[in-house]
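> can't give you the sequence, but here's the structure:
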């Protein structure tokens, strides 16, 4: 199995998955590891804070059962972090964040949106495929879980805009950051992820075609991530 395949191969029925407590502690461990201002840490802090805030209302990783879409989505993200921290090769969509993580020309909101796009456009599609394979079901059976994840991601996007987007007194209409942020849509990214998950499910049993589709999905997400990380100053 190649380094890419270890992140893209769907889990089969009976595959052991991490418990909720393990996922939560791993997220906290990464949060404690990075210094303030780290680009990857900017996204991670927003993600972790959103998860903590939603846990008391029935959403987020802390209240989700092992094997649910919420947890499998977090596991995809953590696998990418593990690979990068170990000097390996995370999925292509995640790779640009690591060399750019201390770039002075990339603003915090860019890191956060780039991480959110990689998480939605790549991790979410594969997490849906993971759960479908484990439960031997079609994506339609996961619509409720997908909607709950969508609510969590919408809260994360709102937090990113509220906490990291410069105010109107600092951000001119001609500022390139205005163009970058307004060019990205969470709803479009979620719709694409849902469609990609359906294709992956239909390609089960055709491993080479499924792997090629996963690579293309990863590469497409990576292009958008690079765009979002364009230095703006």
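Nice, thanks for sending it over. Every value quoted in this text rests on a predicted model; they were computed, and no experiment measured them.
> Only C-alpha atoms from now on, for both contacts and neighbour counts.
Fine.
> The residue nearest the centre of the chain and residue 214, how far apart?
Nearest to the geometric centre of the chain sits residue 119, at 1.2 Å (Cα atoms, centre = their mean). Residue 119 sits 14 Å away from residue 214, going by Cα to Cα, to the nearest Å.
> what does residue 126 give?
8 Å.
> Between the two, which is the more surrounded one?
residue 126 (29 against 23; other Cα atoms under 10 Å).
> That one contacts residue 199, doesn't it?
No. Using Cα atoms under 8 Å, residue 126 is not in contact with residue 199, being 10.7 Å away.
> how close does the residue of the chain most remote from its centre get to residue 108?
In the chain, the residue that sits farthest from the middle, by Cα atoms, centre = their mean, is residue 169; the gap is 30.8 Å. With distances taken as Cα to Cα, residue 169 is found 17 Å from residue 108.
> count of residues packed around residue 184?
15.
> burial count for the closest residue to residue 154 other than its chain neighbours?
Once flanking residues are discounted, residue 154 sits nearest to residue 186: 7.5 Å by Cα to Cα, 6 or more residues apart in numbering. Here the number of neighbours of residue 186 (other Cα under 10 Å) works out to 17.
> Compute the number of surrounding residues for residue 24.
Residues near residue 24, counting by other Cα under 10 Å: 18.
> so it is in which element?
Using DSSP states H and E, residue 24 maps to helix 20-33.
> Residue 39 versus residue 60, what's the distance?
From residue 60 to residue 39 the distance is 23 Å (Cα to Cα).
> ok, the two, which is more surrounded?
Using other Cα under 10 Å as the criterion, residue 60 and residue 39 rank with residue 39 on top: 27 against 24.
> what's the neighbour count on residue 212?
11.
> if we can go back for a sec, can you name the next helix or strand after the helix holding residue 24?
helix 39-54.
> tell me what that following helix is packed against?
Applying 3 or more Cα pairs under 8 Å, 6 or more residues apart in numbering; DSSP states H and E, one finds that helix 39-54 makes contact with helix 20-33, helix 97-100, helix 108-118, helix 143-164.
> For residue 180, list the residues it contacts.
By Cα atoms under 8 Å, 6 or more residues apart in numbering, the contact list for residue 180 reads 227, 228.
> helix or strand for it, which one?
helix 176-182.
> buried sites along that helix?
Residues 177, 180 are the ones in helix 176-182 that count as buried (16 or more other Cα atoms under 10 Å).
> How far does it sit from its chain's centre?
20 Å (Cα atoms, centre = their mean, to the nearest Å).
> Presented hereafter is structure B, for comparison with structure A:
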């Protein structure tokens, strides 16, 4: 970590890692597609922190850094030939599949990160700061709003074909079954459940494991190879 000592905040360190990945990964690699999307989100979080747009910048930075850290931990696990969490496995397994479109890669990564990582990051932040999830709801909502607005832009930028043809595109039907807003709401509910179960380690661990598997299953469906 010595090379990161000049960075001033946890968000700066996260951005540094993501920019290294962006420069190193092939453009069409599925992880690279998601990384570009997430880099844009994290840059916007950084700008809003600098502009004082968060009521509690320290808490928002702590949540953002723990959130991003779970994605970067999955990247590091794969780089070391270890299994990442189940929610991330489909993206890493299909990252070079020629039948998977860039929009699918982007949304599969968002699904893994929001559906699983966000809930656990919220619980991690509560433990670190000694607070309840309700005290972080504003920061959770602001990060979620950024993700929802970015999802809309991602769909516009990466959806192939003219508008009149999209209704007949299998991709339209596949992606219509998934919503980031619903995933965010489910993540908030999962975080509250995990927090309530925090003193029952076996039960909480089983719940987190099943959450991971369910989000991974949804990600696999999002990455269904499609005809051109």
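Looks like it arrived, so ask away. Being a predicted model, the structure only gives us computed values, none of them experimental.
> What is the aligned counterpart of the residue nearest to residue 154 of the first structure in the second structure?
Superposed on the second structure with TM-score structural alignment, residue 186 of the first structure falls opposite residue 180.
> same thing with residue 205 of the first structure?
Match for residue 205 of the first structure (TM-score structural alignment): residue 199.
> Could you check how far its match is from residue 130 of the second structure?
Counting by Cα to Cα, the gap from residue 199 of the second structure to residue 130 of the second structure is 15 Å.
> what does residue 196 of the second structure give?
For residue 196 of the second structure, the distance to residue 130 of the second structure - Cα to Cα - is 14 Å.
> Skipping its backbone neighbours, what lies nearest residue 213 of the first structure in space?
Nearest one to residue 213 of the first structure, counting by Cα to Cα, 6+ apart, is residue 200 at 7.6 Å.
> Let's verify the one you found: helix, strand, or coil?
At residue 200 of the first structure, secondary structure determined by DSSP: H, G, I helix; E, B strand; the rest coil is helix.
> hang on, isn't it packed against residue 130?
No. Taking contacts as Cα under 8 Å, residue 200 of the first structure lies outside contact range of residue 130: 9.8 Å.
> who has more neighbours, those two?
Under the neighbour definition other Cα under 10 Å, residue 200 of the first structure and residue 130 were set side by side, and residue 130 has more, 28 against 25.
> That one maps to what in the second structure?
Per TM-score structural alignment, the equivalent position to residue 130 of the first structure in the second structure is residue 124.
> Tell me how many other residues crowd the aligned partner of residue 140 of the second structure in the first structure.
For residue 140 of the second structure, the aligned position in the first structure is occupied by residue 146, per TM-score structural alignment. Using other Cα under 10 Å, residue 146 of the first structure is surrounded by 20 other residues.
> swap in residue 146 of the second structure?
Residue 146 of the second structure, neighbours per other Cα under 10 Å, totals 15.
> List the residues that contact the closest residue to it other than its chain neighbours.
Closest residue to residue 146 of the second structure apart from its sequence neighbours, by Cα to Cα, 6+ apart: residue 41 at 6.8 Å. Going by Cα under 8 Å, 6+ apart, residue 41 of the second structure touches 146, 147, 150.
> Would you mind giving these as TSV with distance to residue 77 of the second structure added?
Shown next, in TSV, are those (distance: Cα to Cα, whole Å):
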residue	distance to residue 77 of the second structure
146	27
147	25
150	27
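> ok, those in the first structure, which still hold?
Among these, the contacts conserved in the first structure (both residues aligned by TM-score structural alignment, their matches' Cα atoms under 8 Å) are 146, 150.
> closest to residue 96 of the second structure among the contacts of residue 41 of the second structure?
Nearest to residue 96 of the second structure out of the contacts of residue 41 of the second structure is residue 150 (Cα to Cα; 23.6 Å).
> May I have the distance across stretch 32-47 of the first structure, first residue to last?
With Cα to Cα, one end of stretch 32-47 of the first structure sits 14 Å from the other.
> Centre of the chain to that stretch, how far?
For stretch 32-47 of the first structure - counting by Cα atoms, centre = their mean - the centre lies 14 Å from the chain centre.
> Equivalent analysis for stretch 101-119 of the second structure, please.
That offset, for stretch 101-119 of the second structure, works out to 5 Å (Cα atoms, centre = their mean).
> hang on, the earlier thing: next up, the contacts around the residue nearest to residue 154 of the first structure.
Contacts of residue 186 of the first structure (Cα under 8 Å, 6+ apart): 117, 154, 157.
> Just give the closest residue to the aligned residue in the second structure for the first one, not the sequence neighbours.
This points to residue 117 of the first structure. Here residue 117 of the first structure is matched to residue 111 in the second structure, going by TM-score structural alignment. Closest residue to residue 111 of the second structure apart from its sequence neighbours, by Cα to Cα, 6+ apart: residue 219 at 6.4 Å.
> Map the one you found across to the first structure for me.
Checking TM-score structural alignment: residue 219 of the second structure goes with residue 225.
> Next one: its match relative to residue 118 of the first structure, how far apart?
7 Å.
> which residues are common contacts for those two?
With Cα under 8 Å, 6+ apart as the test, residue 225 of the first structure and residue 118 both reach 93, 94.
> What residues does the residue nearest to residue 111 of the second structure make contact with?
Contacts of residue 219 of the second structure (Cα under 8 Å, 6+ apart): 87, 88, 90, 91, 108, 109, 111, 112.
> Using a markdown table, lay out these together with neighbour count and distance to residue 60 of the second structure.
A markdown table is the format used below for the contacts of residue 219 of the second structure (neighbours: other Cα atoms under 10 Å; distance: Cα to Cα, whole Å):
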| residue | neighbour count | distance to residue 60 of the second structure |
| --- | --- | --- |
| 87 | 27 | 24 |
| 88 | 30 | 24 |
| 90 | 24 | 29 |
| 91 | 27 | 27 |
| 108 | 28 | 24 |
| 109 | 27 | 22 |
| 111 | 24 | 21 |
| 112 | 27 | 21 |
